[in-house]
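*Asks:* Got a predicted model here, sequence first, then my questions.
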Amino acid sequence: MQQSTSGTTVTLEPDRELTAAELATRHGMAVSGARPGLFPYLGQLWSRRHFIWAYASARLISTYTNARLGQVWQVITPLANAGVYFLVFGVLLGTNHGIDNFIGYLCTGIFIFTFTQQTVTTAARSISDNLNLIRAVHFPRASLPLTSVLVQLQQLAPSMTVLAAIMLVTGEGIDLSWLLLLPALALQTVFSTGLAMTVARWASRTSDLSQLLPFIMRTWLYASGVFYSLDRFTTDLPGWVAGVLHLNPMAVYIDLVRYALMDSMGSRPPGYLWPAALGWAVVMGVAGFIYFWRAEEEYGRG
């Protein structure tokens, strides 16, 4: 529509109703739960670090609230698993042949694998178990799988104390190589965190994944050299199959801890172990975090 005023023609837009999106933009409103940039997202996680740690501690305590022995089960459970596996694999199947200090070898594999196994299993439920919290409060959703990691880290500490005692009882001596346990566990933690975030996103879309995970993790357990020496059982396999098994991330982290704590393993680990451990940690840690972050707006919806 045109209107002439004092010889000047002014074009007027016809009146129309603004959409909700246009009104929101005009008044500086943003989408609720919109995904922030990657680095601002990291800043949000850091600012909520006290909440994440407190939530993890509360979850750990609540896990053993109804158990008479309480958090002593953090130590009893892996030891009981080690006893069962020793009976089955060491005594009945004889996989201990050629392995000095099979008890220390077996316990190391079980304790280290259990850390990643439990981290991934609990992270798979971290979104579905907290839908009410996600829908009621705005916070970076990565806090939830990170909580699963911290819970398992707190459980790992007493397990490592018990493992050190097992090493001493079975004849391993304390030396400077034990300090390599710290970087090995740090790299495994980064790897496990990335894997936990990947599985958390998958499970948030497919609830059946939580039912499949026990079978997947059990298969992974048997392929990681927890109960036997990979060198002994891969001699007749094609070279590429043996290479895949040796580069399996859990086999890598388990062997690093074994070489750190056990003199009977030899003075130096194979040259590929540390580069492989670092590579798995960087790739899985970064890729898993970004993969989870990209779906930030989807969690708790539907």
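*Replies:* All right, it came through fine. Numbering: from 1, shown residues only.

*Asks:* C-alpha only now, for contacts and for neighbours.
*Replies:* Noted.

*Asks:* Count the neighbours of residue 41 for me.
*Replies:* Residue 41 has 18 neighbouring residues, counting by other C-alpha atoms under 10 Å.

*Asks:* Excluding covalently adjacent residues, which one is nearest to it?
*Replies:* Counting by C-alpha to C-alpha, 6 or more residues apart in numbering, residue 41 lies nearest to residue 140, which is 7.1 Å off, once chain neighbours are set aside.

*Asks:* Same question for residue 79.
*Replies:* Nearest non-adjacent residue to residue 79 (C-alpha to C-alpha, 6+ apart): residue 107, at 7.7 Å.

*Asks:* just checking, the one you found touches residue 82?
*Replies:* Yes - Residue 107 is within contact range of residue 82, at 5.8 Å (criterion: C-alpha atoms under 8 Å).

*Asks:* the more surrounded of the two?
*Replies:* residue 107 (26 against 21).

*Asks:* Next one: the more buried one from residue 84, what distance?
*Replies:* Counting by C-alpha to C-alpha, to the nearest Å, the gap from residue 107 to residue 84 is 11 Å.

*Asks:* Confirm that the residue nearest to residue 41 sits in a helix.
*Replies:* No - counting by DSSP: H, G, I helix; E, B strand; the rest coil, residue 140 is not part of a helix but coil.

*Asks:* So what's the gap between the helix or strand where the residue nearest to residue 79 lies and the chain middle?
*Replies:* Assigned by DSSP states H and E, residue 107 belongs to helix 102-123. Centroid separation for helix 102-123 versus its chain: 12 Å, with C-alpha atoms, centre = their mean, to the nearest Å.

*Asks:* I'd like to know which elements that helix is packed against.
*Replies:* If you count contacts as 3 or more C-alpha pairs under 8 Å, 6 or more residues apart in numbering; DSSP states H and E, helix 102-123 packs onto helix 73-85, helix 143-169, helix 181-205, helix 209-222, helix 249-261.

*Asks:* coming back round to it: correct me if wrong: the residue nearest to residue 41 contacts residue 40.
*Replies:* No - applying C-alpha under 8 Å as the test, residue 140 and residue 40 come out as separate, 10.4 Å apart.

*Asks:* Please compare the first structure with the one that follows:
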Amino acid sequence: MSTVSDSVSFSAPGGADAGLTPKQLAAKYGLSVSGKRPSFSQYVRDLWARRHFIVAFATARLVAQYTTAKLGQVWQVLTPLLNCAVFYLVFGVMMKGNQGITDYIAWLCIGVFVFQFSQSAVLSGTRAISDNLGLIRALHFPRAALPIAFTIIQLQQLLISMVVLVVIVLFFQMPTMTWMLIIPALVLQSVFNTGLALAMARIGAKTSDMAQLMPFLLRTWMYTSGVMYSVQSAVDKWPTVFQVLFRMNPASVYMDLIRYAFMPNAYNKHALPDHVWVIALGWALVAGVAGFIFFWKAEEEYGRG
């Protein structure tokens, strides 16, 4: 369909069109505003039609990410392992955060790997629009493809790192049937991360300073989520309302699910309460749906200015 910019003014030609305003002429000849936001259902269809582009883009960016580093893709695994070593030294040895936690090293590594998935997805989403303005202005595609693609990149990195994580866990216990729970837990966390990435992509596109602020906010989130220590033990003597808030923390919820899946012995062989799965599902639905709608609402604004 032909398009006409809503910012262009022109004089109507003579004859039957004389005296018509630009909007009236556009309506008469079936013209539409260039870059107009599609309907929600159409937007979803357009995004689904480009699913192969999203996956290919994510894979290409992942391969190119470490091409200038001598160790290349090894950094995908080495970075979280180095973080684990630092956290173990500070929180496990110096601050005795390992007390009361079975197989603390494996427990800590799972927390670091899982939280880094959310952290990296949010950081990448925040810069998804501002760092890709050339692509956005050159090609027409649903802009949500970018934060979704960056979340897929982080998921791919996590899956690669999972190979090392499995080796670490095997030093402490053999596989059990609970390992099957890792799949639905990661699916729920991926949906949650995608919603956050979409929401932060819109905010980051409008506020460039957000990319500088996010590392501090995410660091605070990490320290209050129980990555290096048991948050349940830390808040046991707090008022009930604060205990509930800390235990509803989505990062803590997803870490608990995957920790239990890998290491049921760390939970004294008792299954997690069913409400933990309900909370995880709720966070995934709320963040996924709300983040997608929030991003779609500003679709026509990305890349302008």
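*Replies:* That came through, no problem. A quick note: this is a predicted structure, and the numbers were derived from the prediction, not measured.

*Asks:* before we move on, the earlier item: what lines up with the residue nearest to residue 41 of the first structure in the second structure?
*Replies:* Aligned counterpart of residue 140 of the first structure in the second structure: residue 142 (TM-score structural alignment).

*Asks:* What about that match, how many residues nearby?
*Replies:* 21.

*Asks:* try residue 24 of the second structure
*Replies:* With other C-alpha under 10 Å as criterion, residue 24 of the second structure counts 13.

*Asks:* if we can go back for a sec, now do the helix holding residue 107 of the first structure: which range of the second structure does it align onto?
*Replies:* Helix 102-123 of the first structure corresponds to residues 104-125 of the second structure when matched by TM-score structural alignment.

*Asks:* Measure the mean distance from the matching stretch to the first structure post-superposition.
*Replies:* Superposing on the first structure places stretch 104-125 of the second structure at an average distance of 0.5 Å from its equivalents, by mean C-alpha distance after the TM-score superposition for the first structure.

*Asks:* how deep is the closest residue to residue 76 of the second structure other than its chain neighbours tucked in, by neighbour count?
*Replies:* Leaving aside its sequence neighbours, residue 76 of the second structure sits nearest to residue 157 (C-alpha to C-alpha, 6+ apart; 6.2 Å). For residue 157 of the second structure, the neighbour count with other C-alpha under 10 Å is 18.

*Asks:* do the same with the one 4 residues further on
*Replies:* By other C-alpha under 10 Å, 20 other residues sit near residue 161 of the second structure.

*Asks:* Give the equivalent position in the first structure for it.
*Replies:* Counting by TM-score structural alignment, residue 161 of the second structure corresponds to residue 159 in the first structure.

*Asks:* so its match makes contact with residue 111?
*Replies:* Yes - using C-alpha under 8 Å, residue 159 of the first structure is in contact with residue 111, at 6.9 Å.

*Asks:* Find the residues that touch each one of those two.
*Replies:* residue 78 (C-alpha atoms under 8 Å, 6 or more residues apart in numbering).

*Asks:* hang on, residue 35 of the second structure in a helix?
*Replies:* No - read with three-state DSSP, residue 35 of the second structure is coil and lies in no helix.

*Asks:* so how many other residues sit close to the closest residue to residue 177 of the first structure other than its chain neighbours?
*Replies:* Nearest non-adjacent residue to residue 177 of the first structure, counting by C-alpha to C-alpha, 6+ apart: residue 260, 5.1 Å away. Per other C-alpha under 10 Å, the neighbour tally for residue 260 of the first structure reads 24.

*Asks:* shared neighbours of residue 107 and residue 82 of the first structure, which are they?
*Replies:* In contact with both residue 107 of the first structure and residue 82: no residue, using C-alpha under 8 Å, 6+ apart.

*Asks:* Residue 151 is in contact with residue 57 of the second structure, correct?
*Replies:* No - with contact defined as C-alpha under 8 Å, residue 57 of the second structure does not reach residue 151; the gap is 11.5 Å.

*Asks:* Settle it for me: which of these two has more neighbours?
*Replies:* The residue with more neighbours, out of residue 57 of the second structure and residue 151, is residue 151; 29 against 17, by other C-alpha under 10 Å.

*Asks:* so what's the alignment partner in the second structure of residue 24 of the first structure up against?
*Replies:* Residue 24 of the first structure maps onto residue 26 in the second structure, with residues paired by TM-score structural alignment. Residues in contact with residue 26 of the second structure (C-alpha under 8 Å, 6+ apart) are 4, 32.

*Asks:* Can you give me every residue that contacts the most centrally placed residue in the second structure?
*Replies:* The second structure has residue 193 as the residue nearest its centroid, 2.8 Å off, counting by C-alpha atoms, centre = their mean. Applying C-alpha under 8 Å, 6+ apart to residue 193 of the second structure gives the contacts 118, 121, 122, 151, 287, 288.

*Asks:* before we move on, what about residue 165 of the second structure?
*Replies:* Applying C-alpha under 8 Å, 6+ apart to residue 165 of the second structure gives the contacts 106, 109, 110.

*Asks:* Not counting its neighbours along the chain, what's nearest residue 277 of the second structure?
*Replies:* Using C-alpha to C-alpha, 6+ apart, the closest residue to residue 277 of the second structure is residue 257 (7.7 Å).

*Asks:* In the second structure, what residue corresponds to residue 281 of the first structure?
*Replies:* Under the alignment (TM-score structural alignment), residue 281 of the first structure maps onto residue 284 of the second structure.

*Asks:* Could you name the specific helix or strand carrying its match?
*Replies:* Going by DSSP H and E, residue 284 of the second structure is in helix 274-296.

*Asks:* Run the chain-centre distance for that helix.
*Replies:* A distance of 12 Å separates the centroid of the chain from that of helix 274-296 of the second structure, by C-alpha atoms, centre = their mean.
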